[in-house]
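Novice: please work out how this folds:
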Amino acid sequence: MNQPNPGLPSTHHRRVACSFRDNLLRQIFQISLTSLNQLKNDVASRLQELALSLALKCLSFDFVGTSIDESSEEFETVQIPSSWRPLLEDSSTLQIFFDYYVITKAPLSKEALECLVRLASVRRSLFTNDGTRSKFLAHLMTGTKEILQTGQGLADHDNYHEYCRLLGRFRVNCLLSELVNVEGYSDWIQLVAEFTLKSLQSWQWASSSVYYLLGLWSRLVTSVPYLKGDAPSLLDEFVPKITEGFITSRFNSVQAGFPDDPSENPLDNVELLQDQLDCFPHLCRFQYESSGFYIINIMEPILQSYTEIVRLQTFANSELSIIEAKLTWIVHIIAVILKIKQSTGCSVEAQEVLDAELSARVLQLINITDSGLHSQRYGELSKQRLDRAILIFFQHFRRSYVGDQAVHSSKQLYARLSELLGLHDHLLLLNVIVGKIATNLKCYTESEEVIDHTLSLFLELASGYMTGKLLLKLDTVKFMIANHTREHFCFLEEDRCSRSRTTFYYTIGWLIFMEDSPLKFRSSMQPLLQVFLSLESTLDSMFRADTVKYALVGLMRDLRGIAMATSSRKSYGLLFDWLYPAHMPLLLKGITHWTDTPEVTTPLLKFMAEFVLNKAQRLTFDSSSPNGILLFREVSKLLVAYGTRILSLPNPADIYAYKYKGIWISLTILTRALAGNYVNFGVFELYGDRALSDALDIALKMTLSIPLADVLAFQKLTKAYFSFLEVLFSNHMSFILNLDTATFTHIVGSLESALKGLDSNISSQCASAVDNLAAFYFNNITMGEAPTSPAAINLARHIADCPTLFPQILKTLVELVLFEECSNQWSLSRPILSLILISEQIFTDLKAQILASQPADQQQRLAACFDKLMADVTRSLDSKNRDKFTQNLTVFRHEFRVK
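Specialist: Okay, the predicted model is just below:
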């Protein structure tokens, strides 16, 4: 039921599904209910199982076509049609599933609960009025209460999980004001609270199910401000206990010990951690004073123990790991509390003071995490988890309390932090954050996760306009900008952290360019200049040494980061003048000596791909400057050096890593250089310079060395290949047309193959390339007199040698538009017009073919549709005529597809 047929377009599937829903589904659901009632006494029968399964299928139907994936647990409301209203308002419908939960055993009892989960999620507007909805809600509450009172079936883990989901559905569709007015609410909420506390105590049993329960309590407490009337919610009594129960359960889990398998420990599993903590801040802030001081009271003795360990020479590793794990949980909890700033229980001022109290404890912890015995533990997983929690705390604290607006609106927080720690403004606090960032970068060499997380925070601070300016005032940041070497930052030594260097230098570059000083730029680049000078002075005979390899790879990653940070003409100009012409020969030397080693060539080519990218029009040179041409010459030399050598090497087992990856980056470099609009390419031919010809020749050779099946099999290679072809057909048509006919037809054939692909961006690029080719033929051959230019003569020869080329592409395009779901119809319409205008006979033949493939009784109507397609379209390719054709095509497609 509602399973997609891969052979049909999704719109057709949706039409069938809607028709089935409107005409048959309700009756089928009615049959399942009747069967369930009749089979109630037929214990453990196969028919019971089938009837329950059928009911679940009906309730799981994708009623509004939002998703065909019915296995997902995460859905909001179930959009049951209004015609089902009598069934849902009949109390026996709900009751039959509660009955089946009681009389069956797992897995049938779980299916009964699944049906109840979906019924609990039906849209509010389905019910006739508030009275009928209240009766339905009361019935759900009574049923769930009885399960809690008896505990029946909850010893089965699947039942338990599904029952937690059922309670969780109350948060999606029910308001607190509705719940409190239902008779028996106080008993129900008390039982749910007791059940939640038991679930928290049984953390090993219920870890994945607790999320639904916490979600329910979170929704209830956020609804309290909107609660009217005198009916007591009783949340004041239960929520603090649940808050405390959650924290206790985390500590118990730590005490019991997790294996060091990241999939098992929630502190390593980020998704599970988010699930567990997402709802928690609302619970804490509901009774913030009591929750806040509870957290402080349990943290203080642990923090005290951790502080005392600093002075010891040795300490039992297992005990210290448990202390660190408990502190990690508390820091995560405080971080997530700071993430939101709403509170129902106290004033904004009181809330800020409590935020300061909690933050102060984390800041105290930060003062000792890198001292004494703790400074020897960077290789320990528990220490790494703690430092990652501290980084998350910094991220949430910064978003809430750092910045001009935040300081003015957070006076109470900074006043209290000043009393506790002497931190009276956000510059001092920023200094603490940057101090921790610098310490992590200096001390961590074994954990990529900590390094990457640290660099992510550093970049976030540097790229913020306000925080970036503030960072430049700090001595720590000034030191980092001037001394970004491996002597000061040990992670730069580590090969495993090599990729992180780009982010580090992107951030350093961002800060350098923010100062807008050529003098500061040159002094800041001194560490990189020393690496350049060292490599440039290395003899050719020594250039294949490992030390050279690691230095060259590091330098390329560093330079790429700096290049990424140049976002203006001025900052790019500083980097360009620093590199060219003095240091460009090293890149060529690196490529020629290390062609067979992708560890070296990949970062080098990726740097060049970034360096030639004209983002934000940063590559804009003065009108009298030859820099654009000089840069392209360097690109050409590099590509020719790499291409000629890589093509001469035998194919290795891992051909993508060793050949294709370098080739697609090379194509990206050339595509960006050709499309960057900073080179007048006519200059090369005019002055007999072969830089352009050589670059295009080697790029073509590299593309032709890859079988088309492989081009289409690797996503990044596919993207680079067709981006390159789009630029060639747009700006370098004569190069394409000067090729021999076999190569030309291979390239155009590859465009047709990709038109049929699933990626709309790539098919749009191919459509653009085909349109440029067809438009060239139309303007120079169809509409012109005898072709005179060499390019036009070549194209006429190619088409004469391969007369089926254009008809085949037109057929592919028309069939795509008529029979497929294409999100890029506008792009596909452009080449269709160009191809029709080349030869209307081709179009007439295609029309006859398509009509012949349709049912006989439809052919007359469809022929009329075809006739309208060219209405008011003239024989020209001006934009007005193209737009008219596109409009006609949209109408044509719609009318053609009407059954």
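Novice: from here on, contacts and neighbour counts on C-alpha atoms
Specialist: Fine.
Novice: quick one: neighbours of residue 223, just the number.
Specialist: 15 (other C-alpha atoms under 10 Å).
Novice: that one against residue 175, yeah?
Specialist: Yes: between residue 223 and residue 175 there is a contact under C-alpha atoms under 8 Å: 7.2 Å.
Novice: next up, the contacts around the most centrally placed residue in the chain.
Specialist: Central residue of the chain (C-alpha atoms, centre = their mean): residue 271, 13.8 Å from the mean position. For residue 271, no contacting residues are found, by C-alpha atoms under 8 Å, 6 or more residues apart in numbering.
Novice: same deal with residue 784?
Specialist: residue 778.
Novice: how near is it to residue 865?
Specialist: Separation of residue 784 from residue 865 (C-alpha to C-alpha, to the nearest Å): 31 Å.
Novice: next: residue 68.
Specialist: 33 Å.
Novice: these two - which one has more neighbours?
Specialist: Neighbour tally, residue 68 and residue 865, criterion other C-alpha under 10 Å: the higher count belongs to residue 865, 19 against 16.
Novice: quick one: the more buried one and residue 892 touch, right?
Specialist: Yes: Residue 865 lies in contact with residue 892 (C-alpha under 8 Å); the separation is 5.9 Å.
Novice: what about the strands in the chain?
Specialist: Using DSSP state E, no strands are assigned anywhere in the chain.
Novice: name the nearest residue to residue 28, ignoring sequence neighbours.
Specialist: residue 58 (7.6 Å; C-alpha to C-alpha, 6 or more residues apart in numbering).
Novice: list the contacts for residue 692?
Specialist: 633, 636, 681, 684 are the contacts of residue 692 under C-alpha under 8 Å, 6+ apart.
Novice: I'd say the second one and residue 695 touch.
Specialist: This points to residue 636. Yes: taking contacts as C-alpha under 8 Å, residue 636 lies within contact range of residue 695: 4.9 Å.
Novice: neighbours of residue 849, how many?
Specialist: Other residues close to residue 849 by other C-alpha under 10 Å number 12.
Novice: for comparison, sequence B:
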Amino acid sequence: RQQTLAMHLLKLVLNCLNFDFIGNSADESADDLCTVQIPTSWKAIFLEPETLDLFFDLYHSLPPLLSQLALSCLAQFASTRRSLFSNPERAKYLGNLIKGVKQILENPQGLSDPGNYHEFCRFLARLKTNYQLGELVMVKDYPEVIQLIANFTITSLQHWEFAPNSVHYLLALWQRMVASVPFVKTAEPHLLDTYAPEITKAYITSRLGSVPIVLRDGLEDPLDDTATVFQQLEQLCTVSRCEYEKTCALLVQLFDQNAQNYQKLLQSSVRNPLEITVQEECFFPLFFFFLSLRVFQLISLMDAQLPQSSNEKVELAILWFLDQFRKTYVGDQLQRTSKVYARMSEVLGITDENHVLETFMTKIVTNLKYRGRCEPVISRTLQFLNDLSVGYPFYCVRHTILEKDRMKINMHYLSSFKHFPFLGITDNYSLSDLRCRTTFYTALTRLLMVDLGEDEDEFENFMLPLTVSFESVTRVFNSSFEQEEAKRMLIGLARDLRGIAFALNTKTSYTMLFDWIYPAYLSVLQRAIEVWYREPACTTPILKLMAEFMQNRSQRLNFDVSSPNGILLFREASKMICTYGNQILSLGTLSKDQVYPLKLKGISICYSALKSALCGNYVSFGVFKLYGDNHFDNVLQAFVKMLLSVSHSDLLQYRKLSQAYYPLLECLTQDHMSFITSLEPHVLIYILTSISEGLTALDTIVSSSCCASLDHIVIYLFKHIAKEGKKTLRCRAVSQDGQRLLHFMQQNPEVLQQMMSILMNTIIFEDCRNQWSVSRPLLGLILLNEKYFSELRATLITSQPDNKREVLDQCFRNLMEGVEQNLLAENRDR
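Specialist: Prediction:
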């Protein structure tokens, strides 16, 4: 019973200490820079030494379930705002905290409990967060305590399998302490030059020591969690800079030792695969530290063993190293006479960044050629190639590497599955493995673009492998075809073309691609949508390709005035969207786990493509109606049919769908209100309801698009009413669309009234992140519903406490002060 009482009391204290006294905590889960804003009236209690002593005593005397609550309270005590104390008071308070830490570390039995251990690590990290190193070194017990903390940290790192999530706090403590060394002005020794190298050594050796244990016992590998590893390395790199000579010597020693052992195993007459794997994975943690010369040497040694030997973890670590080296030493903003090149020239013959880029490309080609079955390595290799193809280095890649060996620079060579198996279509590769081809062709096309200019012959040569593939698919379609082979070929081709289209950002190059694919090859893609509409693995890459074609990035789709290509492209997109929409609706009711992959994902891509076309400014949509072409009307009707097959909850639940639908609706309400007003009442109700529900969405893209769509509708309606009041013959001829919308709103007044209520409540009572967007439709709603606005205003004021009613009433008066009965820009901005 006493323990139950103690538990509730400790929880009460913790809740009090966790309370956001000044309302500035945007993220309550954040633990890095937490300061407890204790009220000044509590100061006397905090200054009493007995207060901290009580919680340290509770930790020592209570069982683990309760003692960790005491440590949580102490972590909050350590985070008390500095301004609560004067300098002498703060020093005394810190001394009491350090004394308690010393007692815990001298009697560490309670830390064997994972909960206590974790909370104690948080407690230590909070000490440095809130106190300066100069203040810590002045504490009487600092030399003993920093030694105890160092030993505790080393022990924790050596037992890597115990509470791994707590290591972050210990490394954060040491990182912040080492980072503060240059700012310490006291004469007292900080002793970090003694202990920081030991922390670095413990981390590195413990991770190396974990490799054989993990492999032999089948344990969970802590190095597999790359996000955690990178976070810890960012912390450790600061710690390791303290007495870096010691750290560097250690790394060189460990690397050379492992390299020698690895070479002996490779040269042994009897190879033990497990021993080789252990030795290879011992390099994995070492690659995360810059030993450039040795890594480049080891790359050559390991690649010489291909294709017999390949270790995924080591390859990923090598690629990470190469990428870091690129960021540090390759670029037009970096020193060309870097000392690293002088040393590399002596040992490896690498004299400058051009030679480094050649090494990069050799590694990329090797990986693509021999590691095609390892998707993580291929994806990371292609991402590295893609990064090289962006910005300054890709000129060097093109001119200094691709020109060096005509066999390998030939784009036909680079895009041939004979040389790079991952480009093939065999059953050895899953359909998901084909995704990486988009990245490959994006990078390859960027390299092509360097010197392409208007050279159509070079472009045709580059496209030759795809031309051959498309011709094969065409023949297969025209015969009794092997369905699976044709499908895999088309999936690969769609991904390849999407990568190419993404990289072609000039009008000239994009026109070459359009002339290449239209009309023959686009008809093949249309046929594929008809045949395999039930298989998203096929339809998704084709639809994404069409969506990419519709993107007018860098005005690449602004064809010549004599060219019909913009209209032709839209017609093809319209056919594909209509075909897919009609076919997908024939699937009927789908289960919850099938509805997104089989239906909603494709609909979202269609909406994205349609939005790009409507907002691209490369098609005059009035032409279609003028010349009796129904492609524009057809695609809008397909939009409506697909929309009505989706529930409102799904529209908001699936992020990609909502981020495609709502911007598309914004575009339609902005430029195509005649289409909106022509819709049946039940369709209008659906659309307006979707806008109403989207106004409160957490996604600002959705809520902002909803506000913009509502604003366009309100402005259209208001202008129509204003024109109706003028009663001129000229206005009557163009007011039929507006009359339909006005009649609908008169029949359903609650639609706009509800949205006005939502916007007012959002502005007044919620933390609105896009207040400007939310405010845009408000004036139009008020002018269209003045009576309801007065009622809503009275309701909102009445709902407030007595002491706030006058304030809110004054806010409303200020809101409408000087506002006129129009929606001109200057009136809306008041």
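Novice: could you identify which of the contacts of residue 692 of structure 1 has the most neighbours?
Specialist: residue 636 (24 neighbours).
Novice: alignment lookup: that one to structure 2.
Specialist: Mapped onto structure 2 by TM-score structural alignment, residue 636 of structure 1 lines up with residue 574.
Novice: roughly how far apart are its match and residue 641 of structure 2?
Specialist: Distance of residue 574 of structure 2 to residue 641 of structure 2, computed by C-alpha to C-alpha: 14 Å.
Novice: neighbours of the nearest residue to residue 806 of structure 1 once chain neighbours are set aside, how many?
Specialist: If you skip the residues right next to it in sequence, residue 806 of structure 1 has residue 835 as its closest partner in space, 6.9 Å away by C-alpha to C-alpha, 6+ apart. Neighbour count of residue 835 of structure 1, defined by other C-alpha under 10 Å: 24.
Novice: surely residue 835 of structure 1 is in contact with residue 811?
Specialist: No: between residue 835 of structure 1 and residue 811 there is no contact under C-alpha under 8 Å: 10.0 Å.
Novice: mean distance between stretch 195-204 of structure 2 and structure 1 after superposition?
Specialist: In the superposition against structure 1, stretch 195-204 of structure 2 averages 2.7 Å from its aligned positions (mean C-alpha distance after the TM-score superposition for structure 1).
Novice: onto which residues of structure 1 does that stretch map?
Specialist: Against structure 1, stretch 195-204 of structure 2 falls on residues 238-247 (TM-score structural alignment).
Novice: gap between the matching stretch and the chain center?
Specialist: 34 Å (C-alpha atoms, centre = their mean, to the nearest Å).
Novice: give the buried residues for it.
Specialist: 238, 239, 240, 242, 243, 244, 245, 246, 247 (16 or more other C-alpha atoms under 10 Å).
Novice: could you redo the residues you listed as JSON lines and give each row distance to residue 258 of structure 1?
Specialist: Listed next are these as JSON lines, based on distance: C-alpha to C-alpha, whole Å:
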{"residue": "238", "distance to residue 258 of structure 1": "29"}
{"residue": "239", "distance to residue 258 of structure 1": "28"}
{"residue": "240", "distance to residue 258 of structure 1": "27"}
{"residue": "242", "distance to residue 258 of structure 1": "23"}
{"residue": "243", "distance to residue 258 of structure 1": "22"}
{"residue": "244", "distance to residue 258 of structure 1": "21"}
{"residue": "245", "distance to residue 258 of structure 1": "19"}
{"residue": "246", "distance to residue 258 of structure 1": "17"}
{"residue": "247", "distance to residue 258 of structure 1": "17"}
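Novice: in those residues, find the pair that's most separated.
Specialist: 238 and 247 (14.7 Å; C-alpha to C-alpha).
Novice: grab the nearest non-local neighbour of residue 196 of structure 1.
Specialist: residue 213 (6.5 Å).
Novice: so what's that neighbour up against?
Specialist: Contacts of residue 213 of structure 1 (C-alpha under 8 Å, 6+ apart): 164, 165, 167, 168, 196.
Novice: and the fourth one, what pairs with it in structure 2?
Specialist: When structure 2 is aligned by TM-score structural alignment, the residue opposite residue 168 of structure 1 is residue 125.
Novice: wait, isn't that match in contact with residue 168?
Specialist: No: counting by C-alpha under 8 Å, residue 168 is not a contact partner of residue 125 of structure 2; they are 9.1 Å apart.
Novice: which of those two has more neighbours?
Specialist: residue 125 (26 against 17).
Novice: how about the contacts made by the residue nearest to that one when sequence neighbours are not counted?
Specialist: Among residues not flanking residue 125 of structure 2 along the chain, residue 173 sits closest, at 4.7 Å (C-alpha to C-alpha, 6+ apart). Listed by C-alpha under 8 Å, 6+ apart, the contact set of residue 173 of structure 2 reads 124, 125, 126, 128, 129.
Novice: mapped onto structure 1, which of the residues you listed hold?
Specialist: Counting by both residues aligned by TM-score structural alignment, their matches' C-alpha atoms under 8 Å, structure 1 reproduces these contacts from the contacts of residue 173 of structure 2: 124, 125, 126, 128.
Novice: nearest residue to the last one other than its sequence neighbours?
Specialist: Spelled out, it's residue 128 of structure 2. residue 173 (6.1 Å).
Novice: the one you found -> structure 1?
Specialist: Structural alignment (TM-score structural alignment) places residue 173 of structure 2 against residue 216 in structure 1.
Novice: surely residue 482 of structure 1 and residue 523 touch.
Specialist: Yes: between residue 482 of structure 1 and residue 523 there is a contact under C-alpha under 8 Å: 7.2 Å.
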